[in-house]
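Engineer: Turn this into a model:
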Amino acid sequence: MRTIALTAACLLPVLAFAQEGPYTISGSIGKDNKFEKAYLYSSNSKGRVIDSVAINDGRFTFTGKTDIAARAFLFTGNTLSSSFTANHLVFYLEQGNIKVESADSIANATVKGGAANTVHQQYKTASSDVTKRSDALSKKYYGTPPAERQQEAFKQQYQADNKAIAAAQQKVLTAFIKAHPNTTVSLDALTEWAGYDPDPAVAEPVFKLLSPTVRKSKSGQQFANLLESQRRTAIGVVAPEFTQNDTLGNPVSLKDFRGKYVLVDFWASWCGPCRQENPNVVAAFNKFKDKNFTILGVSLDNENGKSFWMQAIHDDQLQWTQVSDLKGWKNEAAKMYGVQGIPANFLIGPDGKIVAKNLRAEALEKKLASLLQ
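Structural biologist: As a prediction, this is how the structure comes out:
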């Protein structure tokens, strides 16, 4: 489970207002603020809300209309690309007047106005001690020399500390949802905590604390579907079968690989982290391809990106079978496996059962070595 996550899933609305109404966001982030623009990302029942305004003398104002209370993100920067930094604020875009105030940075701003923002602030307050512990652990980890991180004693202590923080966060979240079962804020907090690959045995009891109205909402059903996909792809279960066309248009089925260890690797040509991970996957393939192991790549490129997909296969020297239905994020296999982010992979044994999930870099080689050497 994750304590902090910034994902597209967080932008989906949960409960609708009776009708559309206006909002005004008044921001003040200090006269010494060095950024020129503020960027707003959120959603309403019609789709995403993306807006930007100039920052003048440390002040900015957004106006618009919405029919829902939806999670939103405020970024500041001089250009759109430069705004995607740690300098951001999470709040709720809802009807009425919302004040965002800070003496120095948008990341340190307080938010006032609206029922959802009031409840969200209560959750932030309840989680503050756990958040500080998580931030301190992260700072300690990245402040430790890489060689020391590989030492077994460091790994064990880090895992123990991480486990303790996760347990504390779950306790805070459970208490909060019990007290606030009818709000979108609780579902968003659960989604954020659960991450891309939640353990249904842990997350489902917390999910059931939400009111039926929230659980049956669009975002509630999306989370329920994610839990179901996690059950379908749990370690030890038979991997869901699928068939998609390869780069030449020939159908390829997962069952064609029965009898071998096969890594089902979800990626895309446009995915930077995927392309960065590809050299590790290539190294594992070259090391174990003659030991009853292969890879089945599944691309989340779309029809317009087919040429980029083909070029990426060539550039990254991916010598294994590649398939796609060219539907992007609507890829049927990706939906079947509950893929919420890429890269993602599933190691499947000769008997068709899932052996491991989301193996990266040395973890992939280590797992394959334990099975094949």
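Engineer: Please count neighbours and contacts with C-alpha atoms only from this point.
Structural biologist: Fine.
Engineer: hey, where'd the helices end up in this structure?
Structural biologist: Assigned by DSSP state H, the chain shows helices spanning 115-142, 146-149, 152-179, 184-194, 200-207, 212-215, 218-232, 272-288, 306-315, 332-336, 361-372.
Engineer: let's see this one next to it:
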Amino acid sequence: MVKFFNGINVCWSVLFWLMSTATTAQIPMEKNITIIGHVKGDTKLYPRIYYYSKQVKLDSVEIVRGQFKITLPYQDRTTWFFYTQYERKTRKSYRPFPLLIDQPGTIKMDFNIEQGFYSSKLKGNKTSVLYADFFTKREELYALSKSKGPGIRDSARKAWVAQWCDDFVAKNANEFVSAYVLSTTGKSAMTLGQLEKSFVDLSPVLQQTNEGLSVAAFIRGMRQTGIGKPVKSFVLNDPEGKAVDFAQFKGKYVWVDFWASWCGPCKKSFPYMRGLYEKYRGPQFEILGISADATIDPWLKILEQIKNPWPQVWDSGNIASEFTVTAYPTSFLIDPEGRIILKEVGFEPNGPIERKLKEIFGK
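Structural biologist: Below is the predicted model of the structure:
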């Protein structure tokens, strides 16, 4: 069992505050992220670089004489995604390249336009450089597993990627990027034992970051959310800010639906789910929608558009990790005693939950 030493963490927090105060008193802190790119090759009249994040809509700049510059406001740790117009036009598809940024400053990237961002050589932010190395290697492992044929593709991919996560964290136990890797790829690829081992490898400070706490919650969830396990009660707020206690649904079958405003398959499922809700709603059945949006505004905005008639709450308490959710939509069917009957990842008509509802209610 992992133990957290709060006294040490407080000391570290005070030390970091004193250090940052002393620094800012002498040197003004840069508040922007500056991306400076050098691009080789002929763009073939497709010179634009596109970029976005979960919080910022798609934008673009133009490559001029082999160079581009992007200035972004820094607010918090986040991942930005980049792709080229060249890639989109010449290949009719594109793979966004992730740049994990945990502080303001300048990042330089050099790449060949034909090979795209995945050939980038980065300089600057250490976290960005390390994550680019991790992500590029992960993609190579994915490609290698596909080349081995469908018989071993999925199992090989997860095993190889899980081992790469473990190796990466062991080498970078004091770097924020390791907590981020475990909270993203680690959750979906690693076994419980592997994830616990790598989590212990993290420094105590990293274990207490949002990403570290998310991994700890996920580990608890993997132990607690098997079929037949009782759901630990939780309280989240509805769109009006009123507390909704999951305990209030005891005595009903509850379809817990984890979704997000940015999730296309989630939104596509809602018309069909509304039909099922009308069919089964009543004193014995309810749906609870839990939004995984990072910020509350996109959730509130899309609720006005979709108008789902069942209760909705925003996951401000990281309940998705407690339920070991790694993809959206993910749903759970809970029995009247508060125990998990089944889990469904993704959604399709006449899927596992719908078939179970037919079995329970006979219609």
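Engineer: Work out the TM-score between the chains.
Structural biologist: The TM-score (TM-score structural alignment, normalised by the length of the second structure) is 0.65; 322 aligned residues with a Cα RMSD of 4.9 Å.
Engineer: about what we covered before: with respect to burial, which of the helices of the first structure scores highest?
Structural biologist: Highest mean neighbour count of the helices of the first structure: helix 184-194, a mean of 24 (counted as mean count of other Cα atoms under 10 Å).
Engineer: Excluding sequence neighbours, find me the nearest residue to Gln312 of the second structure.
Structural biologist: Gly289 (4.6 Å; Cα to Cα, 6 or more residues apart in numbering).
Engineer: distance of that neighbour from Thr184 of the second structure?
Structural biologist: Noted for Gly289 of the second structure: a distance of 22 Å to Thr184 of the second structure, by Cα to Cα, to the nearest Å.
Engineer: same thing with Lys267 of the second structure?
Structural biologist: Using Cα to Cα, Lys267 of the second structure is found at 22 Å from Thr184 of the second structure.
Engineer: so Ser53 of the second structure makes contact with Trp80?
Structural biologist: Yes: Ser53 of the second structure is in contact with Trp80 according to Cα atoms under 8 Å; the separation is 4.7 Å.
Engineer: okay, these two: which has more neighbours?
Structural biologist: The residue with more neighbours, out of Ser53 of the second structure and Trp80, is Trp80; 18 against 15, by other Cα atoms under 10 Å.
Engineer: Name all residues that make contact with that one.
Structural biologist: Trp80 of the second structure makes contact with 51-54, 98-101, according to Cα atoms under 8 Å, 6 or more residues apart in numbering.
Engineer: try 7 Å this time
Structural biologist: If you count contacts by Cα atoms under 7 Å, 6 or more residues apart in numbering, Trp80 of the second structure has them with 51-53, 98-100.
Engineer: Then Ala116 of the first structure?
Structural biologist: Taking Cα under 7 Å, 6+ apart as the criterion, Ala116 of the first structure is in contact with 69, 92, 185.
Engineer: switch to 8 Å and redo it
Structural biologist: Residues near Ala116 of the first structure by Cα under 8 Å, 6+ apart: 69, 92, 94, 183-185.
Engineer: Same check on Phe91 of the first structure?
Structural biologist: Phe91 of the first structure makes contacts with 71-74, 111, 117, 120, as judged by Cα under 8 Å, 6+ apart.
Engineer: Greatest separation within those residues: which pair is it?
Structural biologist: Leu74 and His120 (15.2 Å; Cα to Cα).
Engineer: Need the residues that contact stretch 225-244 of the second structure.
Structural biologist: Residues outside stretch 225-244 of the second structure that contact it (Cα under 8 Å, 6+ apart) are 224, 245-247, 300, 311-317, 319, 322-324, 337-343.
Engineer: ok, now with 6 Å
Structural biologist: Stretch 225-244 of the second structure is touched from outside by 245-247, 312-313, 338-342, with contacts defined as Cα atoms under 6 Å, 6 or more residues apart in numbering.
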